[in-house]
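# below: sequence and its predicted model.
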Amino acid sequence: MSASATPHSSPRIETRLGTAELTRTAMKGLDLSPVVAELEEAANNGPARGAALMDLSAIEQLRGNLERGLRYQELALRQCQIYETLSTAEPDLDVLVLAAPIHMGGNTPIEFLIANTSIRQRTLYLSEEHQLPEKLLEHDVIFVAAPSDNDQNRGHLEKIYESLDSFDRPILNNPRAIVGFERDELVLSAGQVPGVRLPETFRASRTDLIARCVSKTWSTSPFAKLGAPFIIRPVGSHAGRDLEKLSTVEEIAEYLQRCSDDDFFISSFIDHSSDDGLFRKYRIIFVDGRPFPCHMKSDWKRGSS
């Protein structure tokens, strides 16, 4: 069915429930406590401790406990680096997903796209401590889910690309193709395209923002041209994490007390609401030239990537 670049014995893999299944359960309003109890028992005494810890990580993040969730993930990766998402279907395609050990909204959520299909997903987590193995799993396609808009990931993505350069399997989300799409870079490269309007975006450090708030020099900074209200979010954040709309310098100081990140993107706020007051964003994916509508949102923040 599938093949790898070099014949080898299979590395250690653990099977987990997966983020998509746990998210669906949570969105239905079902009680996850029995699942948590089973996972905690498995994490302490079961043969697949890593898988249990990884699922506990997802549940804690769904509950809003990011720090605790990332701690579970760290413990999981000490047990196992590769996880297969549980499926009852007979696989006819193997996808090897390369992910970063970050919050669950940071990696491209391919698991939601291929759920309930005959595609088998195996996710390999990569970091400074967990490098790309010398021999990979058997696979038909490689999908790079690790984000490019994060300083810590850029160098690692380049390492991924160099390692995979000699493989003859298709690579989706090619690292070299996605680097360069930072929010402050995209407006420079695509902002001049006719018919395209992108919000002007600046990058600022926590130190710079605090200094301008204290010295009251916001009005003389480049950020002042954004006007009010404006949008602020941490560099490398996704899924609306710590994304807020602010109007005054005082609100920036309050925001920095709530958010512990070191670097931020500040963008002008474009009011693109319709006459009914709803904000509509339509996402379309083209596959072999055929358009597929994905989703829309109804307020300015919901569904923000």
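Looks like it arrived, so ask away.
# C-alpha only now, for contacts and for neighbours.
Will do.
# and the closest residue to Ser10 other than its chain neighbours, how many neighbours?
In space, Ser10 comes closest to Leu137 once its chain neighbours are excluded; the distance is 6.3 Å by CA to CA, 6 or more residues apart in numbering. Neighbourhood size, Leu137 [other CA atoms under 10 Å]: 24.
# where does Leu137 fall, helix, sheet strand or coil?
The three-state assignment at Leu137 reads coil, by DSSP: H, G, I helix; E, B strand; the rest coil.
# one more to weigh against that first structure:
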Amino acid sequence: MSVTIPLPRRPVVNPRTETQGMHRLLPIAFERRDMTALWQTAIERITADASDAAAMIDLSMMLYCHFRAEEARTLLDQAVAIQRDYCVVHGDGSGLRVLAFVTPGDFMANTPVDFLLNGSNAVLWLRYVDGDTTDLDDLPEYDVALLAIGEATEHRPVLARMAALLPTLTGPVMNAAARTIAGLTRDGVSALLASEASLCVPPTTQVERAVLESVGLGASQLADHVAGLAFPIIARPLGTHAGGGLDRLDSPDAALAYLATSESAEFFVAPFIDYRGQDGLFSKQRVVFIGGKAYPSHLALSDHWIVHYLSAGMAEDADKRAIEAAWMEHFDSDFAHRHAAAFAALQRRIGLDYFGIDCAELPDGRLLVFEVDVAMLVHDMDDGTTFPYKKVAMQRLFDAFVAHAGSVHGMGYEHAA
């Protein structure tokens, strides 16, 4: 039986560690609201005290919001060199204390824990770690920890380091399987899930640039390098996410043209799967797994096979929004019911407390899995007037995350609305 444990009201937090947080700053940029006052406050703090690392963190996040990634990363690295711990207080701060191990990067580098705690009274502590971190000493007080670092080529050293360090902790840790997270590469996921009949995960292979050059010049065939592979294929540079550098190649000439657009030395290649529905549209769903249960995050429909929510015209098309609304409302009894075997296979194979997938339904009933990751952006920033159904569905997801974190803590914590 769940028992609510009384916790102290808003904690006294050192202003040198407290930051605005992604859940406050990113929506301002997303809604194109004026950020001048916050920007000026951060600048004034840093001008008055060049070691004010918390202000640097806020300013770095605002720079990321304005697509000034290089400046943002430089400032973020400077802040982390000064101190490694930062705090974000949700609500009155009387709730669960969550410690997230993160690594420097943009909004897709780490699990969006700040958004996942929306609507709660949680206190989020961020401990920045990297491949040179020697220990996890002197941590802030916490109830439950989370390894929040996403899979990425540049994250391999830090994930390897965390695999060695996390066993030294005595408290509960969510997503503690650092090696599992590191294995969520494109080719790693396709190999891991290849034998699951309920899933379609196109075999993905890492190839060197010279392979595509050889095929493009007619010196060899795709199948000479990857058994069974033939055009059309999809290709993407190693280490990219969110569709970066992704393209469909239908011929050797297309392979040569593609190489002219990229300087990458290595690529992932996979067979192209046509997943258009009967309406001629491509539909891609983002689903989040929390404690083994699946929750809807978003559904996007597009006439292009690369489906991104922001470019799919969801805000401009009421019919598309109606489909997404119905998908979210009836998710448990419809989509999740139809794909129960696929969801069970994913949880069995991945086994993490928290992860997300981008997927689509195939006519034969299988679930086509594009990607598995712990750092997919999951949020509730969409306009409540245009997307009235999103806030309810996303808060349900957020509540589930807080509840699961509380259950991992073992204190029977109930979400504080």
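Perfect, I can see it now. Predicted model, so just to flag it, every value in this text is computed and none were measured.
# circling back: trace the residue nearest to Ser10 of structure 1 over to structure 2, please.
By TM-score structural alignment, Leu137 of structure 1 lines up with Pro140 in structure 2.
# okay, that match and Pro104 of structure 2: tell me how far apart.
For Pro140 of structure 2, the distance to Pro104 of structure 2 equals 19 Å [CA to CA, to the nearest Å].
# just give me the neighbour total for the aligned residue in structure 2 for Gly50 of structure 1.
Per TM-score structural alignment, the equivalent position to Gly50 of structure 1 in structure 2 is Ala53. Applying the criterion other CA under 10 Å, we find 28 residues in the vicinity of Ala53 of structure 2.
# go on, Val196 of structure 1?
When neighbours are counted by other CA under 10 Å, Val196 of structure 1 registers 9.
# residues contacting it?
Under the criterion of CA atoms under 8 Å, 6 or more residues apart in numbering, the neighbours of Val196 of structure 1 are Ala190.
# counterpart of it over in structure 2?
Using TM-score structural alignment as the criterion, the counterpart of Val196 of structure 1 in structure 2 is Leu199.
# how are the helices of the stretch 151-300 of structure 1 distributed by residue range?
Per DSSP state H, counting those that start in this stretch, the stretch 151-300 of structure 1 has helices spanning 151-164, 175-178, 183-190, 206-215, 249-258. These are given in chain order.
# tell me which of those sits nearest to Lys28 of structure 1.
Proximity of the helices of the stretch 151-300 of structure 1 to Lys28 of structure 1 was assessed by CA to CA; the nearest stretch is helix 249-258, lying at 29.4 Å.
# and the closest one, which residues are buried?
Taking 16 or more other CA atoms under 10 Å as the basis for neighbour counts, the residues of helix 249-258 of structure 1 that come out buried are 249, 252, 255.
# tabulate these (TSV), appending distance to Gly29 of structure 1.
As requested, these are arranged in TSV below (distance: CA to CA, whole Å):
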residue	distance to Gly29 of structure 1
Val249	39
Ile252	34
Tyr255	30
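# just the closest of those to Arg12 of structure 1, please.
Distance to Arg12 of structure 1 across these (CA to CA) is lowest for Tyr255, with 43.2 Å.
# quick one: the counterpart of the closest one in structure 2 from Thr204 of structure 2, how far?
Per TM-score structural alignment, the equivalent position to Tyr255 of structure 1 in structure 2 is Thr261. Taken as CA to CA, the spacing of Thr261 of structure 2 relative to Thr204 of structure 2 amounts to 21 Å.
# before we move on, what about Glu18 of structure 2?
Taken as CA to CA, the spacing of Glu18 of structure 2 relative to Thr204 of structure 2 amounts to 42 Å.
# check Ala148 of structure 2 too.
Applying CA to CA to Ala148 of structure 2 and Thr204 of structure 2 gives a distance of 25 Å.
# between those two, which is the more surrounded one?
Neighbours were tallied for Ala148 of structure 2 and for Thr204 using other CA under 10 Å; the higher tally belongs to Ala148 (25 against 22).
# pull the contacting residues for that one.
Under the criterion of CA under 8 Å, 6+ apart, the contact partners of Ala148 of structure 2 comprise 100-102, 110-113, 175, 374-375.
# isn't the residue nearest to Ser10 of structure 1 right up against Ser2?
No: using CA atoms under 8 Å, Leu137 of structure 1 is not in contact with Ser2, being 9.8 Å away.
# could you pull up the contacting residues of the counterpart of Glu158 of structure 1 in structure 2?
With the correspondence set by TM-score structural alignment, Glu158 of structure 1 lines up against Ala160 in structure 2. Applying CA under 8 Å, 6+ apart to Ala160 of structure 2 gives the contacts 131, 178-179, 182.
# so Ala160 of structure 2 versus Gly105 of structure 2, what's the distance?
Between Ala160 of structure 2 and Gly105 of structure 2 the distance is 17 Å, computed by CA to CA.
# kindly report the same for Asp138 of structure 2.
Relative to Gly105 of structure 2, and taking CA to CA, Asp138 of structure 2 is found at 23 Å.
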